[in-house]
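Undergrad: have a look; sequence and predicted model below, questions after that.
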Amino acid sequence: MEAPAATPALPDAGAAAPPACRLYARRWLMLAIFVLCSLSNSIQWIQYSVITNIVTEYYRVDSNAVNWTAMLYEVLYIPLIFPASWILEKTGLRVCLLAGILGTALGSWVKVFSVGRHLFWVGFAGQSIVGGSQIFILSLPARIGAVWFGPDEVSTAVSIGVFGNQLGVALGFLLPPLIVKYHEGDMEASGSEFALMFYLMAGFCTVLLLVVVALFRAAPPTPPSPAQAAQKEAAADEGGGGGGSFLSSTWRLVTNPGFALLLVAYGINVGDFYAISTLLNQVVLQYFPGREVDVGRLGLVMVLAGMVGSVCCGVVLDKTHKYKEVTLAIYFMSLVGLVIYTFTLNCGYIEVVYFTIIFLGFFMTGYLPVGFELAAELTYPEPEGTSAGMLNASVQVFGIAFTLFYAWLFELAGDMWANGALCITLVVGTVITAVIRADLRRQSAQRQHLQPVPLPA
């Protein structure tokens, strides 16, 4: 059942009447459905890489081929994000989420038919379909937060939306090593376990597809905030979100100095995370041979810590609205975490590595929703889906470059030099973040209108 309309306080004499705004209880259901769909896609990102040593022996391929099962997520995102952003602005949240979960389910079923030891190419094709489908999912948290949630809860909603992606990555680290084991001299046993993993994933995605068809809606009948009402009016005035509107919006984004700087800083931080995650199996096993399950657990706790960091940062942003200051603090602590991780890998104690990777994950992964929200503030009233899509496109470019560079330097000179190079990139990103001007346009728009009274869910 939907909550009734809030009755706003009357404005002062002579003031402009505030737009009608409502908060609907079903906004939390929309967010929960999205979280599960995002999880179903991101859980497959690292599915092969986290068990690289098993995949290489079972399918008789080299580690480079396995690395590409993760990197193709980034490769496919770059050319497809702009048409996907146009589709989001043209058709809305429901069509985009349907496309994302449909592609994820289809790719998952393709992988079911890749269990034969000579069929790695079939699995790669399925992974490509899943990876391509993320373009319809990855940019949606900021848009869902803006379209469905009030001004004092939008950052929390965005952080929960990003939480779904992070939870999927965490389960992607945890589950494959638990399901698919290394059976020396008996790779057929591993084949049965691959089949089990693929069937479970395909079934889960199919159920989610049915849920989205039945329950998910694009937007509430009435906007949740004055800023969203003004944004909808501006979009209608400019042509209803058509092609011309999208192109002009994109041009304004790329010529926004603060957003241009954020594109680089955001790409560096999350690109470093992609590189570390993709090669985690290879880096950790050189110090702790035979500890594949621990590699999965390390990835799990890194992302779980980031999930906690994301939610904490979202709450802090909603309470303080200090977007620039929180972003800079998180960025600097990501640098500190990577330095600590770099110099503790060779300590000989896996427990120490667990501690340092939790510290790193809290800040590096926790940065994701903070960057989305700072972008929304810097670029208002441009659509949040477009700005988030461009941030993610930057991430994919840096993710590919950093992963290839990290793998090359790791093979050439070892993990100390490879991690040290990533530390240098974070120094650059911290400096760039520091010079971004805190032009919080969305907050200014909110202050020009009376706030709607939040209603209980």
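TA: Right, received. Where do you want to start? Numbers count the residues shown, from 1 in each chain.
Undergrad: from now on I want contacts and neighbour counts done on CA atoms only, so please keep to that.
TA: Fine.
Undergrad: check which helices and strands the helix or strand hosting residue 328 is in contact with.
TA: Taking DSSP states H and E as the criterion, residue 328 maps to helix 323-344. Packing contacts for helix 323-344, counted by 3 or more Cα pairs under 8 Å, 6 or more residues apart in numbering; DSSP states H and E, involve helix 292-320, helix 350-364, helix 367-379, helix 415-434.
Undergrad: mean neighbour count for those - can I get that in TSV?
TA: TSV is the format used below for the helices and strands packed on helix 323-344 (neighbours: other Cα atoms under 10 Å):
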stretch	mean neighbour count
helix 292-320	23
helix 350-364	22
helix 367-379	26
helix 415-434	19
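Undergrad: now these in TSV, with distance to residue 11?
TA: TSV is the format used below for those (distance: least, Cα to Cα, whole Å):
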stretch	distance to residue 11
helix 292-320	24
helix 350-364	42
helix 367-379	25
helix 415-434	38
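Undergrad: for residue 221, which of the ones you listed is the nearest?
TA: Among those, the nearest to residue 221 by Cα to Cα is helix 367-379 (22.4 Å).
Undergrad: between the closest one and helix 350-364, how many degrees?
TA: 10 degrees (axes from the mean of the first three to the mean of the last three Cα atoms, to 10 degrees).
Undergrad: which strands or helices does helix 367-379 pack on?
TA: With 3+ Cα pairs under 8 Å, 6+ apart as the test, helix 367-379 has helix 140-148, helix 154-179, helix 257-278, helix 292-320, helix 323-344, helix 384-413, helix 441-447 packed against it.
Undergrad: ok, and here's another one to check against it:
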Amino acid sequence: MIEEEDSERTALLTDRNYRIVNLRQSDNGTMGTYKTYKRRWIILFVLFLTSLSNAMIWISYSPIADKAANFYNVSAKSINWFALIYMVICIPFGFCAAWLLDTRGLRITLLLAAYLNVLGSGLRVLASFLPKGEFSIAITGQGIAALAQPLAVFAPTKLSALWFSEHQRTRANTVASMANPAGALLGSLIAPVIVYNNDRHLIGYLNIGCLGLAAIPAILGTFTVCSSIPPSPPSASAAEPSQTFFRGLKMLKSNKPFWLLCLCFGSGLGTFTAVSALIEQILCPWGYNSLFAGICGALLIVFGLIGSAIIGQIVDRTRKFEEIVKIGFSFASIAFLAFVVVHHYTDIKVAVGACISLFGLFAVSLYPVCNELAVECTFPVAEGTSSGLLFIAGQVIGVVMLLVSQAMASASPVSTPYQQCEAVSQKYGVEPYDYTYALLFMAIILSLCTLSLVSFFRCTYRRLKAEEELAAENILQSAVHRN
């Protein structure tokens, strides 16, 4: 009898339609269902667009740093603050975002992120149509949009845990998490196309595009995201209450695998962020123009999206989180070292593009897997807390890498015949800088963290183990109840 119940339960757990994925014993002794709802895809779409538009606002000036410096009449290093401010704000506000997500819920967090995007991008539009292109107003708008980033970036693990079955969590997390690099891709591609010269109106058109994209999820979410949780949970772990935010922080203090993962993930995210923000300035002294820099930024993310689609499927089927993360980090480190070697040779676009593509394939695609691995390592700590701390670690290391990179960059002669950096302002020329030593610094940090991860990281999949134990308990309870 128990064997028959076990077989029946296995069939339910592996139901490919995912409509009813488990059974549980309710408090009153009756049998309830774990269900998924179609509306989860709408919420996922709203989160995807919110994160996408936020990332586009973040990266939109990086591929056109020289032209943005000319428009606002500031130095290129001042333009770097449009990217850097995201990381600076995320560090303190990230804790507030994690608390808000875990206490006020997914709906409030998601709508707040969407409207902060609209307000921030609206100020950038206002600044771009003032007579002198007010830098202070534009950077204020960028700061407001930066407040939305942790709200949107911390949400995927929460959404996947509350609305998706255990067989769909990684894929849902992948879709939501990859919205951020997809937005960076969109910004990297569109910005050089729209702002193709120093015409002052073009910056305004770019900012209007960012505002229009940000407005879509704000309007859609207002009318479609009506609750933070579904009427019935989709899995056993979703039915269990998470720890409170502050209790979760206390539980994490002694979780060594989680902090090692934070350090290693942070080095990868920090490297990606620094390279994305500085890509034009890294390549232009060596004869590569802003269009090619934008293409490289796009390749970095396109191959990351491809890798994410593949890895998400593999992880959902195999549950080999730890093994995949270790392999991915190893190949990402090798690819980045190759990019450091080839980037300062002139006229080898294929090699530069290939190296940056491989780095994206292995590094960017690990982002959602690391988020899921963090949740597995820390369960029952709330998903927003563990994934939020992971992202904050990446922002801290990203800030350090950006600042150190700018400090280590050495000036190159403006008269170098093959350089493509434009001196766009009489007051502040965009002087070419050699970032080779800065890239070596990033490569060393990434390699050391990868070695530590491969050698010392071991993780117990606590959430999966809890779900398996609860499933086994439910099988026995069901058998007893029927007898």
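TA: All right, it came through fine. Only a predicted model underlies this, so the values are computations on that prediction, with no experimental measurement involved.
Undergrad: so which of the helices and strands packed on helix 323-344 of structure 1 is nearest residue 89 of structure 1?
TA: So among those, helix 367-379 is nearest, using Cα to Cα, at 15.3 Å.
Undergrad: and residue 327 of structure 2, how close does it get to residue 125 of structure 2?
TA: With the distance defined as Cα to Cα, to the nearest Å, residue 327 of structure 2 ends up 43 Å from residue 125 of structure 2.
Undergrad: the more surrounded of these two?
TA: residue 125 (24 against 14; other Cα atoms under 10 Å).
Undergrad: hang on, that one packs against residue 202?
TA: No: using Cα atoms under 8 Å, residue 125 of structure 2 makes no contact with residue 202, being 11.3 Å away.
Undergrad: what about residue 233 of structure 1, neighbour count?
TA: 12.
Undergrad: for residue 234 of structure 1, pull up the helix or strand it's in.
TA: helix 226-237.
Undergrad: following that helix, which helix or strand comes up?
TA: helix 243-254.
Undergrad: next one: that next one to chain centre, how far?
TA: 23 Å (Cα atoms, centre = their mean, to the nearest Å).
Undergrad: what sits closest to residue 36 of structure 1 if chain neighbours are left out?
TA: Nearest residue to residue 36 of structure 1, sequence neighbours excluded (Cα to Cα, 6 or more residues apart in numbering): residue 164, at 6.3 Å.
Undergrad: neighbours around the residue nearest to residue 21 of structure 2 when sequence neighbours are not counted, how many?
TA: For residue 21 of structure 2, ignoring the flanking residues on the chain, the nearest one in space by Cα to Cα, 6+ apart is residue 13 at 5.0 Å. When neighbours are counted by other Cα under 10 Å, residue 13 of structure 2 registers 19.
Undergrad: counterpart of residue 13 of structure 2 in structure 1?
TA: Alignment note (TM-score structural alignment): residue 13 of structure 2 has no counterpart in structure 1.
Undergrad: go on, residue 331 of structure 2?
TA: Aligned partner of residue 331 of structure 2 by TM-score structural alignment: residue 333.
Undergrad: that older thread, residues contacting the residue nearest to residue 36 of structure 1?
TA: Contacts for residue 164 of structure 1 were tallied using Cα atoms under 8 Å, 6 or more residues apart in numbering; they are 34, 35, 36, 37, 38, 39.
Undergrad: what about the first one, how many neighbours?
TA: Neighbourhood size, residue 34 of structure 1 [other Cα under 10 Å]: 27.
Undergrad: for it, helix, strand, or coil?
TA: helix (DSSP: H, G, I helix; E, B strand; the rest coil).
Undergrad: what about the residue nearest to it when sequence neighbours are not counted, how many residues nearby?
TA: Leaving aside its chain neighbours, residue 34 of structure 1 sits nearest to residue 161 (7.1 Å; criterion: Cα to Cα, 6+ apart). By the criterion of other Cα under 10 Å, residue 161 of structure 1 has 30 neighbours.
Undergrad: thinking again about what came up before, wait, which of the helices and strands packed on helix 323-344 of structure 1 is closest to residue 19 of structure 1?
TA: Taking those one by one with Cα to Cα, helix 367-379 is closest: 20.1 Å.
Undergrad: tell me roughly how far that closest one lies from structure 2 on average.
TA: Taking mean Cα distance after the TM-score superposition for structure 1, the mean distance separating helix 367-379 of structure 1 from the aligned residues in structure 2 is 0.8 Å.
Undergrad: which bit of structure 2 covers that helix?
TA: The aligned range for helix 367-379 of structure 1 is 366-378, by TM-score structural alignment.
Undergrad: now stretch 193-208 of structure 1
TA: The alignment places stretch 193-208 of structure 1 over residues 202-217 of structure 2 (TM-score structural alignment).
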